[in-house]
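Enquirer: Everything below, folded, please.
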Amino acid sequence: MLEALNFVTAHKTYFACFLSSLVLALVLTPLAGRLAGKLGAIDQPNHRKVHSAATPQMGGLAVYFALWLPILALYFWENAVNARLDAAWWNISIVAAAGGVMMLLGMLDDLKGLTATKKLLVQVPLAYLFASHIAHFQSITVPGIGSYELGAWGVPLTMLWVVGITNALNLVDGIDGLASGVAIVVAFTNSIIALISGNDFLAIVMLAMTGSCLGFLYYNFAPAKIFLGDTGSLFLGMTLATASVLTVSKSDIAASFLVAVLLLGYPVMDTLLAMTRRKIYGRPMFSADLGHIHHRLLAKGLDHPKASLAIYGLCGCFSLAALAMVLQNSAIRFCALLLLAGVVFAALRYIGFFKLLEPKVIQRQKANYLIAYHLGELFEAKLSLADDLKKIQALFRQACAEFGFSSLTLRLDPVLVRGDETGEMVWANPEAGQARHIPPSRTAKESFTARDGFLEVEYLYDRAELEDELAREYRMQMTRLTNSAALRIKELMPVLSRPSKESAVNLREQPAAGAEISTRESKVGGQEAR
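Expert: Model (predicted):
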C-alpha cells in the first residue's frame, strides 16, 4: 500500500491530468448531447442499426476537450513534468491539431453525411504532411528475425498507418461502448509503456485520453445515451495513430513498431478481416456489411454489454502481448506472441470466420452477394432519373419484390403530394416473400424516418436472429435505397412542395392522411452496424 501511495505521489501530475479529464468528460458529455440535438445530429434507428431509439451523436466533442484542456492547463503549471515536457510541446500541438481536424471532419459527417472518398480527400493529405514533415517510421524490428530499415518506404507506410488506424477505430464503433472502451484499453496500456520508457509526452496524452474516454463511457455503455459519432471515432483514431508514430520514431524500445501494431491489434485485425471478406466476395472495399466481429458476437446471442466486454478482453490480450514486447526477455516475448495467436485463432473460430473461407461457401454466396449489390446500384441509378413520387414508389415496390420482403408501407409528408398522387402506399408481395407464412411472433417491423421528417418507410421482415447473411444483405440494400430516396425527394422538394389546385383540395379533404409523421423506435433485435 505504501509503495502504491509513493508511486501516486511521485506521479501526481499524471494522475491530476487523468482525473481532470475524467471529471471534464462527465460534465461535458451531456452538454455535447444537447448541442447535437439542437444541430440535428441524431442517429435514428433504421435497418442497419442496433440501437432502438433516436440517440444524439457528436459525443466526441466532449472527449476532445476533456482530453486537451487539462494538458493545456499543464502548460501554465510550473513543475518538474512541465519542465521535462519543454521539448515535447511541439509534438503535443501536432497531435492536438491533427485530432482537431478529424474532429471537425467528423462533425461535418455527423451533420451532413460524407462519403468515404470525401473523408479520404482530407485524411490522405493530412497523413502525407505529417509523415513527410513531422515524423515517420524508420525501421521495423521483429523479435527473433531482425531489424529492417524502411528508407523511402517509411513515408508511405506511415501514411497508410495513420489513415488506416483513423478509419479502423471508426469501423469498430458499431455497438454501444465499443470504440470508447477499445480506446481506453489502448491508451491505458500505452501510458504504462510510456512511464516504463520515460516518455512523458506519451504518458500525459494517453492518461488524459484514458480519463476522457472513461468519463464518456459512463454515458456510452449499453444502453447508450450518446454516441461518439464520427466526431469522436475519427479524432481518437488520428490521435492514437499520430502519437504512436511520434513515439516509435524516437523510441529505443526493441520491436517498437510491433508494440504499436499490437496495441492497436483489435481494430487492425477487424479491418483486415473486413477487407479480406469483401475481397473474397467481390464487394467494394468501402461498402458496409454485417460481418464485423461485433456483429458476429451479436449473432451468437450475446447482448451489447457482453459483446463489448468480450472485445475489451480481446483488446486486453493484445495489450498484454504489447507489454511483453517491452521486456528484454526473448522467451517471454515468444510465449506472449504464441499465446496471443492461440487466443485470436480461437476467437475467429468461435465467430465462424473460417467457414467463410470454405470454397463451397464462397462459390454459393459470392454470386448472390454480387447480384444483391448490383441490384442496389441499379435501383439507385433508376432513382436518380425519377422525377415524381409515383416513380419513386414504383421503385420501392420493385426493390421489395426482388429482395423478397412480404410487405411495404411508404408515407410522405402531405405537403409533397400533388394531383392524383397519394401520400401513403401500402404494398403486399403477391409471391412468397421471405416472411410469408412466418408466424407474427417470428417477424418484426422496421421503420426508417428521414432526418427532415418527410419520408417514412416501413416493411416486414424475418427477425434478425432468424435471418441468414444473405437476407441481412438484402436489408442493407433496402437501407441504401431508402437513404437515396430521401436525398432524391429532398432534391425534388422545390417542385413537389408547390401543390396544384387538385392537391390543395385533396389536402383540405384529407387533413389526417400522413399529416404527422412520427419517428418510430425500431423493433429489430438485430446484428447491424451503426
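Enquirer: switch to C-alpha atoms for all contacts and neighbour counts from now on
Expert: Noted.
Enquirer: which parts of the strand or helix carrying Leu337 are buried?
Expert: Using DSSP states H and E, Leu337 sits in helix 330-350. Burial within helix 330-350, assessed by neighbour count using 16 or more other CA atoms under 10 Å, is assigned to Arg333, Phe334, Ala336, Leu337, Leu340, Val344, Ala347.
Enquirer: Check stretch 289-305 too.
Expert: Residues Asp289, Leu290, Gly291, His292, Ile293, His294, His295, Arg296, Leu297, Leu298, Ala299, His304 are the ones in stretch 289-305 that count as buried (16+ other CA under 10 Å).
Enquirer: Here is the second sequence; please produce its structure so I can put it next to the first one:
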Amino acid sequence: MGGIAIYLAFLVTVGGLPVPGGPSPALHTLLLAGALIVIAGVIDDIWYLGIRPRFGVQIAIALLVIHFGDALIANLGAFIGAEPVTMGILAVPFSVFALVGAINAINMSDGIDGLAGSVCAISLFLSAIVAISGERAGDAMALLALVGGILGFLVFNLRYYPLRRAKVFLGDSGSTFLGLAVGYFLIVLTQGENRLIAPVTALWILGVPLLDTAACMIVRIRRGDSPFQPDRGHLHYLLIDNGLTSSRALLVIAVFHTMLGVAGLVGHYREAPENVMCLLFVALFLLYLAGTAKYRNPLNG
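Expert: Below you'll find the predicted structure:
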C-alpha cells in the first residue's frame, strides 16, 4: 500500500538525518506514533474497525504525541484581541481534538486519486519553508523528506498519460499517517517560546481539508445525519458531479489549497494582525459553506 511505502521512506530518511545528535526525541515519538497509526490503518483497510475503535486508537496516539512529542497546544495566539489566549487545563483535550481533527480531515479528503497526497505535500512543503526560514534544520529536513516520499507515491497514484489508472493507493494507513504528520508539524511550528508562525496561520496551511470537512459535518448535522456519514458532499465530489473530470477536480483543489496556504504565510510574514487573519478565515469558511450549498441536495449531501 502507498501509505506503508510513504511511512517507510520517512522512517529511513529521518533516521539518518545529518543534524547534530540525529532526530530529536519529539521526531522519534512521531515515528513511533506513525508506525502505530499505519498498523491501525492497515487493519482498518482489511477489517473495517468501525468509528468508535478507530477514534479510540486515534485518541491514544494523539495523547502519545502530545505527552512525548511536544505537540501540546497551550497558546492559541491573539486571535480575538491584543493578548494571546492560553488554554490552561484545556490544553490537552484541545490538542487531542486538533490532532484527531487533522487526521480525519485528511482521511476524508482521500476521495479521488492523488488528492490527499497532493494537499498534504503542499501543506508540508509550506511548513518546510517556515522551518527553513526559522533555521529549524531538523524539522525542515524531516518535512522535506516526507514531501519527497509523497511525491514518489504520487508518481504511481496520479492519472496521466500513459498511466490511465492508479497503480498504488493511499488507503487509511496512508491518509491517517499523513494527517497525523501534518497536524504534528503545524503544532510544533506554532507553539512554544520559539514558535515560527501564529496558530491561526496553521488554519490557512491546512486549508481545503479543514474547510471542506467542517462544512460537510455542519451540513450532515443540520440534515439529522451522523457527521461521519459518508456522502458526496465533499468538494471533490461536487466538482465531479458538476462536470469536471477527477484530474481537473484535483487540479482545481490543489491550486485553491496552495492559494490558501500562501495567503496565510503572506499574512504572517507581512505581520497582519492575528485577529484579522482569523476573521478573514472565518469569513472565507462562511463563503465556502454558502457557495457550495446550492450544489448539495438532500440525497447526496
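Enquirer: Work out the TM-score between the chains.
Expert: Scored against TM-score structural alignment, normalised by the length of the second structure, the superposed chains reach a TM-score of 0.88; 294 aligned residues with a CA RMSD of 2.7 Å.
Enquirer: on that earlier part again, packing partners for the helix holding Leu337 of the first structure?
Expert: helix 304-326 (3 or more CA pairs under 8 Å, 6 or more residues apart in numbering; DSSP states H and E).
Enquirer: now do 10 Å
Expert: Here helix 330-350 of the first structure touches helix 265-280, helix 293-299, helix 304-326, going by 3 or more CA pairs under 10 Å, 6 or more residues apart in numbering; DSSP states H and E.
Enquirer: all strands for the stretch 351-500 of the first structure, in order.
Expert: All strands of the stretch 351-500 of the first structure, identified by DSSP state E, counting those that start in this stretch, fall at 407-412, 424-428, 443-449, 455-462.
Enquirer: which one of these lies closest to Ile71 of the first structure?
Expert: Between Ile71 of the first structure and those, the shortest gap by CA to CA is with strand 443-449, which sits at 41.6 Å.
Enquirer: Report the aligned residue range of the second structure for that closest one.
Expert: The aligned range for strand 443-449 of the first structure in the second structure is empty, by TM-score structural alignment.
Enquirer: packing partners for that strand?
Expert: strand 407-412, strand 455-462, helix 469-496.
Enquirer: State the distance from Phe125 of the second structure to Gly117 of the second structure.
Expert: 12 Å (CA to CA, to the nearest Å).
Enquirer: Hmm, I typed the wrong one, I wanted Gly16 of the second structure.
Expert: Distance, Gly16 of the second structure to Gly117 of the second structure, by CA to CA: 24 Å.
Enquirer: And Arg159 of the second structure, by the same measure?
Expert: In terms of CA to CA, Arg159 of the second structure sits 13 Å off from Gly117 of the second structure.
Enquirer: ditto for Arg223 of the second structure
Expert: When Arg223 of the second structure is compared with Gly117 of the second structure (using CA to CA), they lie 30 Å apart.
Enquirer: Same check on Thr86 of the second structure?
Expert: 33 Å.
Enquirer: For these two, indicate the residue with more neighbours.
Expert: Counting neighbours by other CA atoms under 10 Å for Thr86 of the second structure and for Gly117 shows that Gly117 has the greater number, 27 against 14.
Enquirer: counterpart of that one in the first structure?
Expert: Checking TM-score structural alignment: Gly117 of the second structure goes with Ser180.
Enquirer: Would you mind confirming that that match is in contact with Leu169?
Expert: Yes: between Ser180 of the first structure and Leu169 there is a contact under CA atoms under 10 Å: 9.2 Å.
Enquirer: Name the residues contacting each of these two.
Expert: Each of Gly232, Ser233, Leu236 lies in contact with both Ser180 of the first structure and Leu169 under the rule CA atoms under 10 Å, 6 or more residues apart in numbering.
Enquirer: Most neighbours of all these, which one?
Expert: Using other CA under 10 Å as the neighbour criterion, Gly232 leads these with 31 neighbours.
Enquirer: Can you check my assumption that that residue lies in a helix?
Expert: Yes: secondary structure assignment places Gly232 of the first structure in a helix (DSSP: H, G, I helix; E, B strand; the rest coil).
Enquirer: excluding its backbone neighbours, what's nearest it?
Expert: The shortest distance from Gly232 of the first structure to any non-neighbouring residue, by CA to CA, 6 or more residues apart in numbering, is to Gly60 (3.3 Å).
Enquirer: thinking again about what came up before, want to throw the strands of the stretch 351-500 of the first structure into CSV with mean neighbour count and distance to Val142 of the first structure?
Expert: Below are these laid out as CSV (neighbours: other CA atoms under 10 Å; distance: least, CA to CA, whole Å):
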stretch, mean neighbour count, distance to Val142 of the first structure
strand 407-412, 21, 56
strand 424-428, 16, 61
strand 443-449, 21, 50
strand 455-462, 22, 49
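Enquirer: Of those strands, which is nearest Leu2 of the first structure?
Expert: That would be strand 443-449 among the strands of the stretch 351-500 of the first structure, by CA to CA, at 58.0 Å.
Enquirer: Asp176 of the first structure: which of the buried residues of helix 330-350 of the first structure is nearest?
Expert: Closest approach between these and Asp176 of the first structure, by CA to CA: Ala347, at 20.4 Å.
Enquirer: Surely the closest one is in contact with Gly313?
Expert: No: Ala347 of the first structure is not in contact with Gly313 according to CA under 10 Å; the separation is 11.0 Å.
Enquirer: what residues are shared contacts of those two?
Expert: With CA under 10 Å, 6+ apart, Ala347 of the first structure and Gly313 have no common neighbours.
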